[in-house]
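Participant: Fold the following and give me the result.
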Amino acid sequence: MPEFPSNNLVLGGLVACAVGVLGISYLLRRDRRKFTQVGVVSKLFVHPIKSCRGLEVSQAECVALGMRSDGVMDRSFLIVCPEGRFVSQRQQPSIALISPSLSEDKESVLVNAPGMPTLTVHLEDPKGPVYNIKLWRLMVEGEDCGQAASEWLSQYLGSPGYKLVRHSQRFKGKVFLEDSLWGSEGKRGERSAYQDLAQVNILSVASLDSLNSKLDKPVQIRNFRPNIVVEGTPAFYEDKWKYVRIGENILLRTTHLCGRCRQTTVDPDTGKFMENGDPLKTLKSYRMASPDDPYRNRYGAAPLFGTNLAIESFGCINLGDPVYASMV
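Facilitator: Model prediction:
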């Protein structure tokens, strides 16, 4: 009687073939990438507290959870209201005036705002109570930064019960694949801190110039809170980038374009909504998803301005670094 291979051998062979096919597929996709220089890095921002003023830096490091400068992670702190929801400029435009900075010894974040004393928040884990907070479509964990931070925020915002929480190193972060809207664009192992989802946002100088040419009163790059600003590329060329390489080490993958909301209408210098509804109103007149965009329904009523990207390889970014893009 002829001998047949065991089920384990058959299964092993199938797995090996599948892995081989996937590996070849990956190599073919990688080989199709044609990187050309599209500009240089002209500005870098890290926003320690979500929705508050960012730090403009000369160098930043791309790590698993996003961008980091001098030990301060982008969007690693979050303001939470008394009802337990995260707070942004949409609800409290005055938090645009909350300005974090790094202490000289680089062990604390110093938080300032008009009419307020300086709040010192140590960067080491506070080991306070841990809360579960819904951040858009996913739950996140946040560790309480203490009573002093709570009292400072409550005084500034004029109501008791606000808290400042931070993303502890013990937390796994938001998992891209679990997001109900954009999870299909994620890859296994990708995660972020308190960013809306993807870890990095890129915007070009030319795109901002294009928008400002249509406005009665120009707006700032700070209205849009990008991490990386690229100079030397045509307006909205970043819409087409599938992969971005910065220098020799950093590789980023576009997950989706950035749908903009009411937060863009907060004047970052006054912490108040601009009465004319711009720049959002003007963006809606010419920057909506096209009818043939497969993601049009996901973007909904949000105009598109800037690009969200996932970090595929880690390293440092410096001002002036060349930026390369592949359209495939």
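Participant: going forward, measure contacts and count neighbours with C-alpha atoms only.
Facilitator: Fine.
Participant: what's the single longest helix in the protein?
Facilitator: Longest helix of the chain, by residue count under DSSP state H: helix 7-32.
Participant: Can you name the next helix or strand after that one?
Facilitator: Next helix or strand after helix 7-32 toward the C-terminus (DSSP states H and E): strand 36-46.
Participant: Quick check: closest non-adjacent residue to Ala325.
Facilitator: Val244 (4.5 Å; Cα to Cα, 6 or more residues apart in numbering).
Participant: Contacts only, for that neighbour.
Facilitator: Leu251, Leu252, Arg253, Thr254, Val323, Tyr324, Ala325, Ser326 (Cα atoms under 8 Å, 6 or more residues apart in numbering).
Participant: Next, count neighbours for the fifth one.
Facilitator: If I follow you right, that is Val323. Around Val323 there are 22 other residues, counting by other Cα atoms under 10 Å.
Participant: try the second one
Facilitator: The criterion is other Cα under 10 Å. On that basis, Leu252 has 22 neighbouring residues.
Participant: Does it touch Leu309 like I think?
Facilitator: Yes: in this structure, Leu252 is within contact of Leu309 by Cα atoms under 8 Å, at 5.9 Å.
Participant: any idea how far the residue nearest to Lys240 when sequence neighbours are not counted is from Gly39?
Facilitator: The shortest distance from Lys240 to any non-neighbouring residue, by Cα to Cα, 6+ apart, is to Met327 (5.9 Å). Plainly put, Met327 is 15 Å away from Gly39 if you go by Cα to Cα, to the nearest Å.
Participant: And this one, please, so the two structures can be compared:
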Amino acid sequence: MAAPLLLSDLYIYPVKSLGGIRLTEAQIEARGLRHDRRWLLVDEHNRFMTQRQTAAMAHLKVAPAYNGFLLSHQQRPELLPLYVPFTATPEKTLFVTIWDDMVFAWRAKPECDEWLSEALGQPCKLVYMSDMVRRDVEPEYNPEGQLVSFADGYPFLLIGQESLAELNTRLAEPVGMDRFRPNLVVSGGEPFAEDEWEQFQVGEATFRAVRACGRCVLTTINQHTAQKNTAGEPLRTLATYRTQGSKVMFGQNVTGPGQGILRLGDAVHIVSRKK
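Facilitator: Down below sits the predicted model:
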């Protein structure tokens, strides 16, 4: 008998492309989990920054703090941790570009920009997405009019624990789930079973798995050393059996109910499957 499906891990990433925080309980909001990817680093041209171009961002770790979080550099202890509140104030605003979207954002305090610019060795600014901003999920996959934060395109990313375990059987050096940056990790069932899900419930909250997530070079960056794998793993191995069209797929892009609470250990029930 197959193991029951359970929510086995729950993560938020307060700053896009920086370290995550593992939670035991999370509030669902219109743009995803509360505090997930509401902050963003932008360059001198106000364009979004990620580990794709700046692998050193993997060195910046995030820890929970009262009404906010602490940023620290795992290889530079002389840089004292920086406290960042979960929200910002609209004292200074600017327009920022993320993928094909341009949205207005609120600036962090100057000391945040200074700390991050020093930590990464290049000028950058930290900005916040307020509740007044409307950034939509891809229109062709979004009949419900769902919103998204500074995440790549969807409010949630889900991965099956067994899918990672199966991938690791094919790798010379196993990788952790942090390479793939999910919000929801589900255990039980068969590897890649989530590919078939459409509507599913986690606890009392109903979600929709919209489409598979195309993976990029970020998955090749060791989150402890910020070094790229010279052989292109695990992306290279994934490409041998998880390629659809021109993209390598791992995990599911998911939309949610806009409200509710998730807790580790919540039961997962499949309501409908993709046709």
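Participant: TM-score them against each other, please.
Facilitator: Between these two chains, after superposing, the TM-score reads 0.93 (TM-score structural alignment, normalised by the length of structure 2); 269 aligned residues with a Cα RMSD of 1.7 Å.
Participant: Tell me which of Met327 and Gly39 of structure 1 has more neighbours.
Facilitator: Each of Met327 of structure 1 and Gly39 has its neighbours counted (other Cα under 10 Å); Gly39 has more, 20 against 15.
Participant: doesn't Val229 make contact with the more buried one?
Facilitator: No: Gly39 of structure 1 lies out of contact with Val229 (Cα under 8 Å); the separation is 9.8 Å.
Participant: Filter the contacts of Val244 of structure 1 down to just the ones in strands.
Facilitator: Among these, the ones falling in strands (DSSP state E) are Leu251, Leu252, Arg253, Thr254, Val323, Tyr324, Ala325, Ser326.
Participant: Just give the number of residues close to the third one.
Facilitator: By other Cα under 10 Å, 23 other residues sit near Arg253 of structure 1.
Participant: Need the counterpart of Arg31 of structure 2 in structure 1.
Facilitator: Under the alignment (TM-score structural alignment), Arg31 of structure 2 pairs with Leu65 of structure 1.
Participant: In contact with the closest residue to its match other than its chain neighbours, which residues are there?
Facilitator: Nearest residue to Leu65 of structure 1, sequence neighbours excluded (Cα to Cα, 6+ apart): Ser192, at 4.3 Å. Ser192 of structure 1 makes contact with Ala64, Leu65, Gly66, Gly173, Lys174, Val175, Phe176, Ala198, Gln199 under the criterion Cα under 8 Å, 6+ apart.
Participant: Then Pro123 of structure 2?
Facilitator: Per Cα under 8 Å, 6+ apart, neighbours of Pro123 of structure 2: Asp43, Glu44, Asp113, Ser117.
Participant: Most neighbours among these, which one is it?
Facilitator: Asp113 (19 neighbours).
Participant: which residue sits closest to that one, ignoring its sequence neighbours?
Facilitator: Per Cα to Cα, 6+ apart, closest to Asp113 of structure 2 is Lys125, 4.9 Å.
Participant: Map Val210 of structure 2 onto structure 1.
Facilitator: In structure 1, Val210 of structure 2 lands on Thr255 (TM-score structural alignment).
Participant: is it true that its match touches Ala310?
Facilitator: Yes: taking Cα under 8 Å as the definition, Thr255 of structure 1 is a contact partner of Ala310 at 6.6 Å.
Participant: So for those two, which residues contact both of them?
Facilitator: Between them, Thr255 of structure 1 and Ala310 share the contacting residues Gly186, Ala198, judged by Cα under 8 Å, 6+ apart.
Participant: if you count what's nearby, which of these two comes out ahead?
Facilitator: A direct count of neighbours by other Cα under 10 Å for Thr255 of structure 1 and Ala310 places Ala310 higher, at 28 against 20.
Participant: so how far is Ser42 of structure 1 from that one?
Facilitator: Applying Cα to Cα to Ala310 of structure 1 and Ser42 of structure 1 gives a distance of 20 Å.
Participant: sorry, back to before: widest-spaced pair of the contacts of Val244 of structure 1?
Facilitator: Using Cα to Cα, the pair of the contacts of Val244 of structure 1 lying farthest apart is Thr254 and Val323, separated by 14.0 Å.
Participant: what does the longest helix of structure 1 correspond to over in structure 2?
Facilitator: Taking TM-score structural alignment, helix 7-32 of structure 1 hits no residues over in structure 2.
Participant: Now check Glu141 of structure 1 against structure 2: what is it aligned to?
Facilitator: Looks like Glu141 of structure 1 aligns to Phe104 there (TM-score structural alignment).
Participant: again, but for Lys50 of structure 1
Facilitator: When structure 2 is aligned by TM-score structural alignment, Lys50 of structure 1 is paired with Lys16.
Participant: Tell me the first helix or strand C-terminal of the helix or strand hosting Leu164 of structure 2.
Facilitator: For Leu164 of structure 2, the element it lies in under DSSP H and E is helix 161-168. Under the assignment DSSP H and E, the closest C-terminal helix or strand after helix 161-168 of structure 2 is strand 184-187.
Participant: which residues does Glu231 of structure 1 contact?
Facilitator: Gly39, Val40, Val41, Ser42, Ser204, Val205, Ala206.
Participant: Perfect, that will be all.
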